[in-house]
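Engineer: Just the structure for this:
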Amino acid sequence: MPFPRASGILLHPTSFPSQFGIGDFGSEAYRFVDFLVESRQKLWQILPLGPAGDSNSPYASYSAMAGNPLLISPGLLQKKSLLTKENFDNLPKFSSETVDFSRVIQTKTLMLQKACFNFKASATSFQQQEFSEFCQSQAYWLDDYALFMALKDVHGGAGWNAWEPAIAHRQPEAIQLGQQQLAEEIFYHKYLQFEFFNQWSQLKRYANQRGIKIIGDIAIYVAQDSADVWANPKNFCLEEQTGEPALMAGTPPDYFSATGQLWGNPVYNWAHLEQEDFKWWVQRFQAMLNYVDLIRIDHFRGFHAYWAVKQGETTANSGKWVLAPGEAFFQVLQEKFGQLPIIAEDLGEVTPEVYALRDRFEFPGMKILQFAFGGGLQAEKRFLPFNYQSNCVVYTGTHDNDTTVGWFNQLLPQEREEVWRYLGCTSQLGIHWDLIRLALSSVANQAIIPLQDVLGLGTEARMNFPGKDEGNWGWRYHQGDLTPGISDRLRTMTETYGRATISQKSRVSKGGNNEFI
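Structural biologist: Predicted coordinates for the structure are as follows:
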């Protein structure tokens, strides 16, 4: 569905400043929302919020519906008397620039375990009722997830298909025994989800009440080692005996990769899903819409046709395209939820049929300004603003791109000249503000800017290097980076290019920010 003209910031909550080594839903999250309001932004885009696996990637989660416990704020737990000041004594000295995930997990796990112990010991009757109601309302995914995580803990983190066959294949007696023997561990994981959703719901309510809508991100595929695959094996193409993917997801060879990309996720058994009226997917969207306002679908083209590679292959070369029932699927979602607040990630090699599926349901696609410039096939003129239609979302770059400053610094001299020719000038404020202005001034209904670009940061602030196994997802900004000057500049541009509502607009004082236009 087309959305009103607006703009916003791309920032994952792990990037907030915090004394605990990773961003969370505490005070800095609320300060960021205040920054959005002051800057006349109306959108906040995040990455998937699920519990990340060993890679720390939010796109490789142990659950498509659960939340990441590392985002729970110990400060807010202290306000509920579930932690004390003494629990914060002797905290490690964490880096303020990046997340050390192993140390964060070790430190926060101890605090979360203590909070759970205190909750069990001292929760009021009202809190107990809240917890019970949460567990009942979310039972359709929470029961399987909590048992899955408890089993994973007792198996030393091993993937579910390495567990004893009885529990790996979910034999009823084994499930019942696991529920009995791991009752305390199951309670702990349910409690973490209760606190996660309480804190996130309060933050989202704070944002919504101030005119900020949140764009969530949904990865089309789920991790093989996840509660989703373990609890719903018929939804996926798995080898019956081993539980390994019989068909793996990926992308075919192209200009950028002679062997393609082999992701390893199991592809969906779409025939089975369609027979069940896409029940699991409907539940997944319902869970998402419980805590975000709009949803960006990653790898949208996979809903028309997906690249499937047989188990045992080491590259994606031998895969093949298989049609998916995308139109039937989105029709069911539309019948369940009405107009779908979906943004389609339609980047890469996309066919006319994929665009037709996108347009059939009026989903806005994505435009990346960095992709419009540079040499070779990377420069695609469809990403230049004069080629846009209004029903799209423009980005300077995404979490998978370099920052705008880092990108520009790596261009060849003649490629930089191409950028200047298009802009019609050389930069006075920095290339990041030039591209921000280009995005905001375009006809795209929505413009999203990574916070790194608003701050004018270089490659050191990049969030993800696709294809790189380590060193991703850790960037954090410093407390105090969101200055009034930056807010004023962003607000002025936002108002100038018609992306602030009348009620949001503020008068630019004489001698104020006109020089920023």
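
Engineer: going forward, measure contacts between C-alpha atoms and count neighbours the same way
Structural biologist: Fine.

Engineer: Confirm for me that Val299 is in contact with Glu345.
Structural biologist: Rather than Val, residue 299 is His. Yes - shown here, His299 and Glu345 form a contact pair, counting by Cα atoms under 8 Å, at 5.7 Å.

Engineer: which one of those two has more residues nearby?
Structural biologist: Each of His299 and Glu345 had its neighbours counted (other Cα atoms under 10 Å), and the higher figure belongs to Glu345 (20 against 17).

Engineer: isn't Gly264 right up against Thr251?
Structural biologist: No - in this structure, Gly264 sits apart from Thr251 without contact. The criterion is Cα under 8 Å, and the distance is 10.8 Å.

Engineer: Pro325: neighbour count?
Structural biologist: Burial of Pro325, expressed as a neighbour count using other Cα under 10 Å, amounts to 15.

Engineer: One more, please, to line up against the first structure:
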Amino acid sequence: MAPAPRPRASGVLLHVTSLPSAYGIGDMGSAAREFVDFLHASGQRWWQILPLNPTEAVMGSSPYSSPSLFAGNPLLISPEALAAEGWLRLADLGGPAPDGGDRVDFEAVQAHREALLALAFERARPRLGAHQGFARFVATHGPAWLDDYACFTVLKARQGGAPWTAWPEALRRREPGALAALRRDEAPALDAVRFTQYLFFSQWAALRRHCAARGVGIIGDLPFYPCLDSADVWAHPHCFQLDPELRPTVVAGVPPDYFSATGQLWGNPVYDWEAQAKDGYSWWLSRLGHNLAWADLVRLDHFRALAAYWVVPPHEATAQGGWWVPGPGAEFLRAARARFPELPLLAEDLGLITDDVIALREDFGLPGMRVLQFGLGPDAGESTNALHNHCRASVAYTGTHDNNTSLGWFLDELGDAGRAALADYLGHMPARDDAAWAMVRLALMSPARLAVLPAQDLLGLDSRARMNTPAVPSGNWAWRLGPRDLTPALAQRLRHLCRLYGRA
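Structural biologist: Presented below is the predicted three-dimensional model:
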């Protein structure tokens, strides 16, 4: 007897920063719980987020460019929850806060949040030594990543924000004496970093419990590469292709594609897979396990790099002068499956996908991504992203965080010929006000077991609500929901379609 098919489901893509709040940025407080309640009311089983790692203004506040692949973003810590938990007083929250409008001012938010967290640490410091939860957190995460991240953060502040590659030699090389002196001289500052991370993970655990109570799972996001100026590369240089002076011999990117005619030059150091294979990919598997501990399913960004990855000489101006290098492929995924037998990964298989990438994903039973915006053009008949070519073992999207909103795509990118092709596919020309929901309906009727809908498409928003434009270094990641956008009528409309297409 054939096994019963897994149930169809759907979810919403919305990063935590995009939630409404009174403190200038979405956080893990009451608005996050209200959003989970909306998901439950609208028949959704999944909430997909972007990476939760710290962001930096100098990197455009991108969640994919972080000083740590393990740490949580302090900007997501809820001030109201800090007061409810007793770390702050309500009066502490009454001062000037960043504007709570529809765009995040990351620099203003960072200054505000750092001041509150510093105050919370000063209030907590006398009792931290006896705080069992904090002690357990440090004992669990300290040896794995927390101590390195705390040292990196404090050293970077001491060095005036300079990248670790410009630090004094003893610190660049992590000489034991230099690190011992740091731990002796900067103990309070190191504890402040550890305490902030404890607050983040405590609030995230509480939000996860609320999700579980509402039957909502989290789809996390695992960036493929770290930044060069990160605790990860500083603490584990042997995992990367660096020269004897700890400089990258090649950097990461992708060749010319849908998003950029010159490719995307990311500049991240690339992995030394041969060196990592010698210890069974222990560092990579530790970060995979870390991400699986804070999500139910993890989207593996840039999955195609496991088959082959694009490298570029470090001084090139664009990614065009690069070449392909074979990745670790099946050997790595076998090691991952041995550690995590269910392998709850979603493969981001967008861009230039070759037969070896498809074979690798299929051999390990990983669902891939099917993006309708990529499939509804003149070549829809053959496109794997077109609705009729979706397979059950995939996840259907109207668009991703890198796409325009569906309405913005319809108005600004398709052109007359593209809109005519879309109308031919749909059997009618959607009106402006119905274009986004026409795409939502297609995603929900997809054969794919899971459909994920960007919140902007549920609201029918145009390109002003776009989350990210690849290869554009500024002005991204800042869009936010309004406090009254997610209405009961919207929940009812979405739930009706999910019932109609067997996803509720």
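
Engineer: hang on, the earlier thing: now for Gly264 and Thr251 of the first structure: what residues contact both?
Structural biologist: Contact with both Gly264 of the first structure and Thr251 is made by no residue, according to Cα atoms under 8 Å, 6 or more residues apart in numbering.

Engineer: Residue in the first structure paired with Leu116 of the second structure?
Structural biologist: Following TM-score structural alignment, the counterpart assigned to Leu116 of the second structure within the first structure is Met111.

Engineer: how much does the helix or strand containing its match stray from the second structure?
Structural biologist: Remark: Met111 of the first structure resides in helix 101-122, with elements defined by DSSP states H and E. Overlaying the second structure shows helix 101-122 of the first structure at a mean distance of 0.9 Å from the equivalent residues (mean Cα distance after the TM-score superposition for the first structure).

Engineer: That helix: how far from the chain's middle?
Structural biologist: Once both centres are worked out by Cα atoms, centre = their mean, to the nearest Å, helix 101-122 of the first structure turns out to sit 24 Å from its chain's centre.

Engineer: Identify all contacting residues around the helix or strand that comes right after that helix.
Structural biologist: Downstream of helix 101-122 of the first structure, the next assigned helix or strand under DSSP H and E is helix 125-137. By Cα under 8 Å, 6+ apart, the surrounding residues in contact with helix 125-137 of the first structure are 142, 190-191, 194.

Engineer: ok, and the most crowded of those residues?
Structural biologist: If you count neighbours using other Cα under 10 Å, the busiest of these is Lys190, which has 25 neighbours.

Engineer: what packs against the biggest helix by length in the first structure?
Structural biologist: Ranked by residue count and defined by DSSP state H, the top helix of the first structure is helix 183-209. When contacts are defined as 3 or more Cα pairs under 8 Å, 6 or more residues apart in numbering; DSSP states H and E, helix 183-209 of the first structure packs onto helix 27-38, helix 101-122, helix 125-137, helix 139-154.

Engineer: what helices or strands is the longest one leaning on?
Structural biologist: Spelled out, it's helix 101-122 of the first structure. Taking 3+ Cα pairs under 8 Å, 6+ apart as the contact definition, the neighbouring helices and strands of helix 101-122 of the first structure are helix 74-79, helix 183-209.

Engineer: Give the buried residues for that helix.
Structural biologist: For helix 101-122 of the first structure, burial by neighbour count (16 or more other Cα atoms under 10 Å) applies to 101, 104, 107-108, 111-112, 115-116, 119.

Engineer: can you list those residues in JSON lines and add distance to Tyr30 of the first structure?
Structural biologist: JSON lines is the format used below for these (distance: Cα to Cα, whole Å):
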{"residue": "Phe101", "distance to Tyr30 of the first structure": "23"}
{"residue": "Val104", "distance to Tyr30 of the first structure": "21"}
{"residue": "Thr107", "distance to Tyr30 of the first structure": "23"}
{"residue": "Lys108", "distance to Tyr30 of the first structure": "21"}
{"residue": "Met111", "distance to Tyr30 of the first structure": "22"}
{"residue": "Leu112", "distance to Tyr30 of the first structure": "21"}
{"residue": "Ala115", "distance to Tyr30 of the first structure": "22"}
{"residue": "Cys116", "distance to Tyr30 of the first structure": "24"}
{"residue": "Phe119", "distance to Tyr30 of the first structure": "25"}
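
Engineer: What is the aligned counterpart of Ala448 of the second structure in the first structure?
Structural biologist: Counting by TM-score structural alignment, the partner of Ala448 of the second structure is Ala444.

Engineer: quick one: contacts for that match?
Structural biologist: The neighbourhood of Ala444 of the first structure, defined by Cα under 8 Å, 6+ apart, consists of 5, 388-394.

Engineer: returning to that earlier point: let me know the closest of the buried residues of helix 101-122 of the first structure to Pro341 of the first structure.
Structural biologist: The shortest separation between Pro341 of the first structure and any of those is 32.8 Å, and it belongs to Phe101 (by Cα to Cα).

Engineer: ok, the counterpart of the closest one in the second structure to His112 of the second structure distance?
Structural biologist: Matched by TM-score structural alignment, Phe101 of the first structure corresponds to Phe106 in the second structure. Relative to His112 of the second structure, Phe106 of the second structure is positioned 10 Å away (criterion: Cα to Cα, to the nearest Å).

Engineer: Same check on Arg493 of the second structure?
Structural biologist: For Arg493 of the second structure, the distance to His112 of the second structure equals 38 Å [Cα to Cα].

Engineer: Excluding covalently adjacent residues, which one is nearest to Asp37 of the second structure?
Structural biologist: Arg214 (7.0 Å; Cα to Cα, 6 or more residues apart in numbering).

Engineer: Aligned to the one you found, what sits in the first structure?
Structural biologist: Going residue by residue (TM-score structural alignment), Arg214 of the second structure aligns to Arg210.
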